[in-house]
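Asks: From the sequence below, what's the structure:
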Amino acid sequence: MNRQNNEAGRTSLNDNMFLKCKCHGLSGSCEVKTCWWSQPDFRVIGDYMKDKYDSASEMVVEKHKESRGWVETLRPKFTFFKPPTERDLVYYESSPNFCEPNPETGSFGTRDRACNLTSHGIDGCDLLCCGRGHNTRMEKRKEKCHCIFHWCCYVSCQECVRVYDVHTCK
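Replies: So this is what the prediction gives:
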């Protein structure tokens, strides 16, 4: 499996390499041109690998006896999906469920975690709360406000009470 995934990663990196050139000469006249293969931006590689990760194929380890002894091979768990190519990532163990507490993995789960109601990212209530929904409560916080700098050399502030909506996972 590691060999498969390493090859898929190496292939994807090679597929995204591009030729970069620089001109040398008086006022950039390009009398001499130097070119080299360059890696794409980290974001491009990351997005590409995330797509690969999201479409990884689940495999099953099969043991069978051959003349050299017991051999382990991987076969796709679900036959109705296309078999993975050398460019696809594969796995045979499911990721742990971080939504629920699990002392084995060290996960505390996401219950009672603060979430961002307006975010569509990993901190958003929809994703972070694992479909369980969220609670909203109003929270009053004392903060320094209306601060004034006095010459020389101190700042005086008033104390204000602000009300915030706090969202936490159910």
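
Asks: Please count neighbours and contacts with C-alpha atoms only from this point.
Replies: Will do.

Asks: Could you identify the helix or strand that succeeds the helix or strand hosting residue 47?
Replies: Applying DSSP states H and E as the criterion places residue 47 in helix 42-54. Downstream of helix 42-54, the first helix or strand assigned by DSSP H and E is strand 57-66.

Asks: all helices of the chain, in order?
Replies: Secondary structure of the chain (DSSP state H): helices at 2-15, 42-54, 125-128.

Asks: Serialize those to TSV and add fields for mean neighbour count.
Replies: Shown next, in TSV, are the helices of the chain (neighbours: other Cα atoms under 10 Å):
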stretch	mean neighbour count
helix 2-15	15
helix 42-54	13
helix 125-128	22
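
Asks: Reformat those as TSV; add distance to residue 73.
Replies: Below are these laid out as TSV (distance: least, Cα to Cα, whole Å):
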stretch	distance to residue 73
helix 2-15	12
helix 42-54	21
helix 125-128	35
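
Asks: between the ones you listed, which gets nearest to residue 148?
Replies: helix 125-128 (37.7 Å; Cα to Cα).

Asks: Just checking the distance from that closest one to the centre of its chain.
Replies: 15 Å (Cα atoms, centre = their mean, to the nearest Å).

Asks: ditto for stretch 91-99
Replies: Once both centres are worked out by Cα atoms, centre = their mean, stretch 91-99 turns out to sit 15 Å from its chain's centre.

Asks: Now residue 8: closest residue in space, sequence neighbours ignored.
Replies: Once flanking residues are discounted, residue 8 sits nearest to residue 87: 4.2 Å by Cα to Cα, 6 or more residues apart in numbering.

Asks: before we go on, could you also do this sequence so I can check it against the first one:
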Amino acid sequence: MDCKCHLLFGRCMLKICWQQLADFHQVGNLLKPVNERLTAPTASELMHVSASPGYCERNDASGIPGAVGRRCNVTSEGKEACSVITCCDRGYDISQVTLETQCGCKEQLKENVKCKLCPWTVDQFACK
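Replies: Down below sits the predicted model:
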């Protein structure tokens, strides 16, 4: 617990307390006697206080949509790639979707353009 006192005329008028983590060095000193083989972390090691949330599984309480159905791109190497990380090592499904796009556009009179709608089939990829 840590507390702060709001002073008025040198007297504590309001004391507010909250829970917080203990001093990092105090925790380390307490842990070290428990395991004498415990060594200091190197500069390349990551340290964390709490477990990271799992982004592969849906978790409505945390607002995590999960990986199932996540759109991905098989030709990309970026964050949208259908990689082990993006699809949580589950692979991906392929579906073909037909879209319509404007084509064969011709100018009709002044500033009036008329186009046809042409079908266009594309592959879409989504994480399993």
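
Asks: these two touch, right, the residue nearest to residue 8 of the first structure and residue 3?
Replies: No: with contact defined as Cα atoms under 8 Å, residue 87 of the first structure and residue 3 do not form a contacting pair (11.4 Å).

Asks: What's residue 47 of the second structure aligned with over in the first structure?
Replies: In the first structure, the residue matched to residue 47 of the second structure (TM-score structural alignment) is residue 90.

Asks: separation between its match and residue 98 of the first structure?
Replies: 21 Å (Cα to Cα, to the nearest Å).

Asks: the more surrounded of those two?
Replies: Ranked by neighbour count (other Cα atoms under 10 Å), residue 90 of the first structure and residue 98 place residue 90 first, with 24 against 15.

Asks: Based on its surroundings, how many neighbours for the closest residue to the more buried one other than its chain neighbours?
Replies: For residue 90 of the first structure, ignoring the flanking residues on the chain, the nearest one in space by Cα to Cα, 6+ apart is residue 57 at 4.7 Å. Neighbourhood size, residue 57 of the first structure [other Cα under 10 Å]: 21.

Asks: repeat for the one 5 residues further on
Replies: Counted by other Cα under 10 Å, the residues lying close to residue 62 of the first structure total 10.

Asks: which residue in the second structure lines up with residue 104 of the first structure?
Replies: Using TM-score structural alignment, residue 104 of the first structure sits opposite residue 61 in the second structure.

Asks: Apart from its chain neighbours, what residue comes closest to the residue in the second structure that residue 138 of the first structure lines up against?
Replies: Here residue 138 of the first structure is matched to residue 96 in the second structure, going by TM-score structural alignment. Counting by Cα to Cα, 6+ apart, residue 123 is the residue found nearest to residue 96 of the second structure once chain neighbours are left out, at 4.5 Å.

Asks: For the one you found, which residues are in contact?
Replies: 94-97 (Cα atoms under 8 Å, 6 or more residues apart in numbering).

Asks: Show me what it aligns to in the first structure.
Replies: In the first structure, residue 123 of the second structure lands on residue 165 (TM-score structural alignment).

Asks: now swap in residue 8 of the second structure and tell me
Replies: Checking with TM-score structural alignment, residue 8 of the second structure has no match.

Asks: Distance check, residue 8 of the second structure against residue 2 of the second structure.
Replies: For residue 8 of the second structure, the distance to residue 2 of the second structure - Cα to Cα - is 20 Å.

Asks: Could you pull up the residues touching residue 163 of the first structure?
Replies: Residue 163 of the first structure touches 138-141, counting by Cα under 8 Å, 6+ apart.

Asks: most distant residue from the middle of the second structure?
Replies: Within the second structure, the residue lying farthest from the chain centre (Cα atoms, centre = their mean) is residue 109, at 51.5 Å.

Asks: Just give the nearest non-adjacent residue to the residue minimising distance to the centre of the second structure, would you?
Replies: The centre of the second structure sits closest to residue 55, judged by Cα atoms, centre = their mean, with a distance of 6.9 Å. Nearest residue to residue 55 of the second structure in three dimensions, chain neighbours excluded: residue 66, at 5.5 Å (Cα to Cα, 6+ apart).
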